[in-house]
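Q: Below is the structure, and that's it, no one-letter string:
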């Protein structure tokens, strides 16, 4: 893999965190059958992975800021650059012993993600991109799907759990979309959903109620593979809004119209 020094640091760090989490994942599979269950263990694994990532990135770039899911935000001496990290995207999958989870690391410059890495250790798939340099999975160049008919397309989403204010709107989205497409998948890892759009595995993805660390790396990877990505409000900022509509260039307008109920 060839990329900038920053990207190489991100990839190296993601692999190191992946090795640690794979060991923890093997323990989770054993804990599934215990009376206590794996919940507390997974929480510790998540926190430990973020600590590893934070230390590696801050050592490499001590002036950059850092925003992660588990710890407090660090404001760096350089106010224009910030790492945005989800150390374990798909925690519930991890908790239940399902091998569909990832490490997500993005670099933000002046409020925009400019480099992203999403690493799926269970499948050894490293999705990565830098702004203006294209997107890749391991050594292969990524390109979004070429489908242009809604009836042929498979989309992905995430459904909220518990008493979420986003549940009614999400269910209404599904009710409008399902009759118009070939299917909707809900695999429980937003970062991988974005990466799969980039790889052409999904034709599009949408979700409400997300955080910056769920989306930042996926935005740059999907866009560099040819996808369009916008907030639910087309004029909004995805990372601030916490919602996203992402799809290949040929289906985006049709897809966004359905989701926005326009």
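A: It's in. Keep in mind it's a predicted model, so treat the numbers as computed, not measured.
Q: switch to C-alpha atoms for all contacts and neighbour counts from now on
A: Fine.
Q: And stretch 193-208, end to end?
A: With CA to CA, to the nearest Å as the measure, the ends of stretch 193-208 fall 13 Å from one another.
Q: Please list the residues outside that stretch that contact it.
A: Applying CA atoms under 8 Å, 6 or more residues apart in numbering, the set of residues contacting stretch 193-208 from outside is 118, 127, 135, 137, 142-147, 153-159, 166, 170, 187, 215, 218-219, 221-227, 242-248, 251-252, 255.
Q: Buried among those? Need that as a selection in PyMOL.
A: Written as a PyMOL command, the selection of buried residues from these, which uses 16 or more other CA atoms under 10 Å, is:
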select buried, resi 118+127+135+137+142+143+144+145+147+153+154+155+156+157+158+159+170+187+215+218+219+221+222+223+224+225+226+227+242+243+244+245+246+247+248+251+252+255
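Q: Just the contacts of stretch 193-208: which are in helices?
A: 170, 215, 218-219, 221-224, 252, 255 (DSSP state H).
Q: Is it possible to get CSV of these that adds distance to residue 93?
A: Converted to CSV, the ones in helices among the contacts of stretch 193-208 look like this (distance: CA to CA, whole Å):
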residue, distance to residue 93
170, 21
215, 18
218, 19
219, 22
221, 23
222, 23
223, 26
224, 27
252, 29
255, 27
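Q: Now tell me what touches stretch 18-25 from outside.
A: Counting contacts by CA under 8 Å, 6+ apart, the residues outside stretch 18-25 that touch it are 42, 45, 49, 94, 97, 103, 119-122.
Q: all helices of the stretch 51-200 of the chain, in order?
A: Per DSSP state H, counting those that start in this stretch, the stretch 51-200 of the chain has helices spanning 91-95, 167-177, 190-198. These are given in chain order.
Q: what sits against the residue most central in space within the chain?
A: Of all residues in the chain, the one closest to the mean position by CA atoms, centre = their mean is residue 191, 1.5 Å from it. Residues touching residue 191, when contacts are defined by CA under 8 Å, 6+ apart, comprise 89, 102, 104, 118, 214-215, 217-218.
Q: Below is structure B, check it against A:
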């Protein structure tokens, strides 16, 4: 699948040998047998800030993956209804923040567990373990998500799935990738042929009735509806064309920042439930390819309550 990683990196990055060694050492031992294949698939030419985020995500992913072998021994705290945090979430977040601050000490941080830190035109938006409930139950559908905003505009994105060695990356204006494969959203044009993804409201039930109305309509009008339980991966899979569309309410910026950039860089569309670009502020998101996105909005529209329109 293309030229060797080393040759391409050496052309584009003087630190290529260090990067290759770092990625190799970061892969968990029990899946290192697949490393030669991964090496051929890793995104080859990256923005410097994306390089730092990738290294941080892989290091955090390594920690999470190993912790999955000892789930019974983890310390878990319940933050709210159906919302949990483990010592693994916190440790992974520390790894990421330390790596980013070592490289960019003046940058601000917005992270799920530690909140907002600092003020800067650059803001890193971090979910160290998206899909914590899945992880705690041994369900291999979770990811590390890191996005970067510059003056309020999403510019870099990393989503790393340590269970599959899937590394999703995007830089604004440079496209989106899964390892070394350029991503494009699906080409399906009809809702009746489309596979749609969603996420159930899990802690804030304020919009549950409206959501269930949308859920019912989409289920009846699409080819299928899925709810895997990790919004960052749901968005990444939409960018990869595995899903044709996605919608969810009540998300936080760290759930969707990186995934939304992946979708737009893969040729897709992202908005709130009204079609506006305030999804990071509202927490309500609708995404998909250019054909399915407007059809999803049309299905959603009759169910919008004043709260979902705000």
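A: Now that the structure is in, tell me what you want to look at. Since we're looking at a predicted model, the values are computed, not measured.
Q: circling back: just name the closest of the ones in helices among the contacts of stretch 193-208 of the first structure to residue 182 of the first structure, please.
A: residue 255 (12.5 Å; CA to CA).
Q: Quick one: map residue 55 of the second structure onto the first structure.
A: When the two structures are superposed using TM-score structural alignment, residue 55 of the second structure falls opposite residue 12 in the first structure.
Q: neighbours of that match, just the number please.
A: Other residues within reach of residue 12 of the first structure, judged by other CA atoms under 10 Å, total 14.
Q: Can you lay out the contacts of stretch 18-25 of the first structure as JSON lines showing distance to residue 202 of the first structure?
A: Shown next, in JSON lines, are those (distance: CA to CA, whole Å):
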{"residue": "42", "distance to residue 202 of the first structure": "29"}
{"residue": "45", "distance to residue 202 of the first structure": "29"}
{"residue": "49", "distance to residue 202 of the first structure": "28"}
{"residue": "94", "distance to residue 202 of the first structure": "22"}
{"residue": "97", "distance to residue 202 of the first structure": "23"}
{"residue": "103", "distance to residue 202 of the first structure": "19"}
{"residue": "119", "distance to residue 202 of the first structure": "17"}
{"residue": "120", "distance to residue 202 of the first structure": "16"}
{"residue": "121", "distance to residue 202 of the first structure": "20"}
{"residue": "122", "distance to residue 202 of the first structure": "19"}
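Q: Narrow those to those in strands?
A: Filtering these for membership in strands, criterion DSSP state E, returns 103, 119-120.
Q: Distance check, the corresponding residue of the first structure for residue 186 of the second structure against residue 34 of the first structure.
A: Residue pairing (TM-score structural alignment): residue 186 of the second structure is matched to residue 145 of the first structure. For residue 145 of the first structure, the distance to residue 34 of the first structure (CA to CA) stands at 43 Å.
Q: Residue 54 of the first structure - nearest residue in space that isn't next to it in sequence?
A: Spatially, and ignoring its direct neighbours in sequence, residue 54 of the first structure is nearest to residue 66 (7.4 Å; CA to CA, 6 or more residues apart in numbering).
Q: if I pick the aligned partner of that neighbour in the second structure, what's in contact with it?
A: In the superposition onto the second structure, residue 66 of the first structure corresponds to residue 109 when matched by TM-score structural alignment. Neighbouring residues of residue 109 of the second structure by CA under 8 Å, 6+ apart: 97, 115-118, 123-126.
Q: any idea how far residue 109 of the second structure lies from residue 153 of the second structure?
A: 15 Å.
Q: Please apply the same query to residue 290 of the second structure.
A: Distance from residue 290 of the second structure to residue 153 of the second structure, by CA to CA: 21 Å.
Q: Between those two, which has more neighbouring residues?
A: Counting neighbours by other CA under 10 Å for residue 290 of the second structure and for residue 153 shows that residue 290 has the greater number, 19 against 13.
Q: Please enumerate the strands of the stretch 101-250 of the second structure.
A: Listed from the start of the chain, the stretch 101-250 of the second structure has strands (DSSP state E, counting those that start in this stretch) covering 108-111, 115-117, 122-130, 143-150, 153-161, 166-171, 175-178, 181-182, 195-198, 224-226, 245-248.
Q: The ones you listed into a markdown table, with extra columns for distance to residue 237 of the second structure?
A: Putting the strands of the stretch 101-250 of the second structure into a markdown table (distance: least, CA to CA, whole Å) gives the following:
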| stretch | distance to residue 237 of the second structure |
| --- | --- |
| strand 108-111 | 22 |
| strand 115-117 | 27 |
| strand 122-130 | 14 |
| strand 143-150 | 12 |
| strand 153-161 | 11 |
| strand 166-171 | 9 |
| strand 175-178 | 10 |
| strand 181-182 | 13 |
| strand 195-198 | 9 |
| strand 224-226 | 12 |
| strand 245-248 | 10 |
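Q: from what I can see residue 224 of the first structure touches residue 131, true?
A: Yes - counting by CA atoms under 8 Å, residue 224 of the first structure touches residue 131, with 6.6 Å between them.
Q: hang on, isn't residue 14 of the first structure packed against residue 116?
A: No - taking CA under 8 Å as the contact criterion, residue 14 of the first structure and residue 116 are not neighbours in contact, 10.7 Å apart.
Q: what does residue 47 of the first structure align to in the second structure?
A: Taking TM-score structural alignment, the alignment pairs residue 47 of the first structure with residue 90 from the second structure.
Q: what number of residues lie near residue 138 of the second structure?
A: Residues near residue 138 of the second structure, counting by other CA under 10 Å, number 13.
Q: cool, and the one 3 residues further on?
A: The tally of other residues near residue 141 of the second structure (other CA under 10 Å) stands at 20.
Q: and it, what pairs with it in the first structure?
A: Alignment note (TM-score structural alignment): residue 141 of the second structure maps to residue 100 of the first structure.
Q: Also residue 226 of the second structure?
A: Residue pairing (TM-score structural alignment): residue 226 of the second structure is matched to residue 185 of the first structure.
Q: How about the contacts made by that match?
A: By CA under 8 Å, 6+ apart, the contact set of residue 185 of the first structure is 154-157.
Q: how far away is the alignment partner in the first structure of residue 125 of the second structure from residue 54 of the first structure?
A: In the first structure, the residue paired with residue 125 of the second structure according to TM-score structural alignment is residue 84. Applying CA to CA, the value for residue 84 of the first structure to residue 54 of the first structure is 10 Å.
Q: Those two: who's more crowded?
A: residue 84 (26 against 22).
Q: I figured the more buried one hits residue 111, correct?
A: No - in this structure residue 84 of the first structure lies outside contact range of residue 111 using CA under 8 Å: 11.0 Å.
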